[in-house]
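Visitor: Predicted model and sequence below, questions to follow.
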Amino acid sequence: MASLSDTAEDRALNWLTGNSTTAPTLPLKVALVTANGTDSTAGTEVTGGSYTRQNITFAASSGGTAANATDVTFTGLPAATIVGIELWDSAGTPIRWWHAPLTANRTTQAGDELRLAAGDVDLTIT
């Protein structure tokens, strides 16, 4: 399950209480990490190969959960052990909104592809 970052929690609470209209700058981007972060600290992002953050879109929430609407594919990855993902916006100085460990680590070799299938990334506010 994905967790909101401290920044996202503050922004959501400020929006819900009418103290802000701030929303993420779209598109949202998925980052792969080799060490998971916390609510207050970003994880260690993958570097090397042709790795870049990828756009992700979400279907409308239902029952308190929103899931990615389409596959997200990373190509040309470096050799790495990927342990989690983070969701960032596209602001001039990007803001990290969510973070989550993978259900199972994924080991890649140089040049590999990693796909997050539609519905694999679930966001829930509890």
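Guide: Received, thanks. Numbers count the residues shown, from 1 in each chain.
Visitor: C-alpha from now on. contacts and neighbour counts both.
Guide: Fine.
Visitor: From G111, how far off is A8?
Guide: Per Cα to Cα, to the nearest Å, A8 is found 33 Å from G111.
Visitor: Below is an additional structure, to be compared with the one above:
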Amino acid sequence: MAQASNWLEEAMLNYFFRNQSVAQPTAVYLALYINDPTDADTGTEVNGGGYTRQQTTFGAPVQTGDKGVISNNQKVEFPIATADWGSISHWGIRSALTGGNLLCRGTFSKVENVQSGNRFTIETGSLQITME
């Protein structure tokens, strides 16, 4: 289950209840973390060793019980690590390839230690974001 960041929570409240415009990102990117990025965007993102955020697209929302759910509609493949990335435990969806805002975050069901020569991938439909 994903959690909205402080930035996204405030943007949604401002947009829907205060009639303020919010810049929509032209694309969203999956970032990998070695710890919890937190709602305040204070986590440690993987850095170096060939790492770069990956553009990610999602299918249309579906209602599952009382929740709206979107899932990645393509396999997400990170570059082959040229150095050890560490133990990847969390993910974040960000508004830009570099910098930008954290939109939401989540925890992987299994921590994966990415070493030099490995490729981190997420299969189609495996990354889900829910709202209730």
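Guide: Structure received. This structure is a prediction, so every number in the text was calculated from the model and none was measured.
Visitor: Once they're superposed, what TM-score comes out?
Guide: Superposed pair, TM-score by TM-score structural alignment, normalised by the length of structure 1: 0.91. Supporting alignment: 126 aligned residues with a Cα RMSD of 1.7 Å.
Visitor: coming back round to it: settle it for me: which of A8 and G111 of structure 1 has more neighbours?
Guide: A8 (18 against 13; other Cα atoms under 10 Å).
Visitor: my read: the more buried one touches W88, true?
Guide: No - with contact defined as Cα atoms under 8 Å, A8 of structure 1 does not reach W88; the gap is 10.3 Å.
Visitor: what touches both of the two?
Guide: Residues touching both A8 of structure 1 and W88 (Cα atoms under 8 Å, 6 or more residues apart in numbering) are 96-98.
Visitor: Among these, which ones are in helices?
Guide: In helices, defined here by DSSP state H, there are no members of the shared contacts of A8 and W88 of structure 1.
Visitor: Could you pick out which of those residues are located in strands?
Guide: Mapping those onto strands (DSSP state E) picks out 96-98.
Visitor: Do I have it right that K110 of structure 2 meets W91?
Guide: No - contact criterion Cα under 8 Å: K110 of structure 2 and W91 do not qualify, at 11.8 Å.
Visitor: quick one: which of the two has more around it?
Guide: Just comparing K110 of structure 2 and W91: by other Cα under 10 Å the higher neighbour count belongs to W91, 23 against 10.
Visitor: roughly how far apart are the more buried one and V22 of structure 2?
Guide: Taking Cα to Cα, one finds W91 of structure 2 at 23 Å from V22 of structure 2.
Visitor: same thing with S126 of structure 2?
Guide: Counting by Cα to Cα, the gap from S126 of structure 2 to V22 of structure 2 is 28 Å.
Visitor: What of S95 of structure 2?
Guide: Relative to V22 of structure 2, and taking Cα to Cα, S95 of structure 2 is found at 12 Å.
Visitor: Which residue is the nearest non-sequential neighbour of the alignment partner in structure 1 of R94 of structure 2?
Guide: Aligned against structure 1 by TM-score structural alignment, R94 of structure 2 finds its counterpart in W88. Spatial nearest neighbour of W88 of structure 1, excluding adjacent residues (Cα to Cα, 6 or more residues apart in numbering): R96 at 4.3 Å.
Visitor: same question, A2 of structure 2
Guide: The nearest residue in space to A2 of structure 2 (Cα to Cα, 6+ apart) is G106, at 4.6 Å.
Visitor: Any idea how many residues pack against that neighbour?
Guide: 21.
Visitor: any chance you could map the helices in structure 2?
Guide: Under DSSP H, structure 2 gives helices at 6-18.
Visitor: In it, what residue spans correspond to strands?
Guide: With DSSP E as the criterion, structure 2 has strands at 3-4, 28-33, 54-56, 62-64, 67-71, 76-77, 86-94, 102-114, 121-122, 128-131.
Visitor: mind listing what the equivalent of K75 of structure 2 over in structure 1 touches?
Guide: Under the alignment by TM-score structural alignment, K75 of structure 2 pairs with D71 in structure 1. With contact taken as Cα under 8 Å, 6+ apart, D71 of structure 1 is in contact with 115-118.
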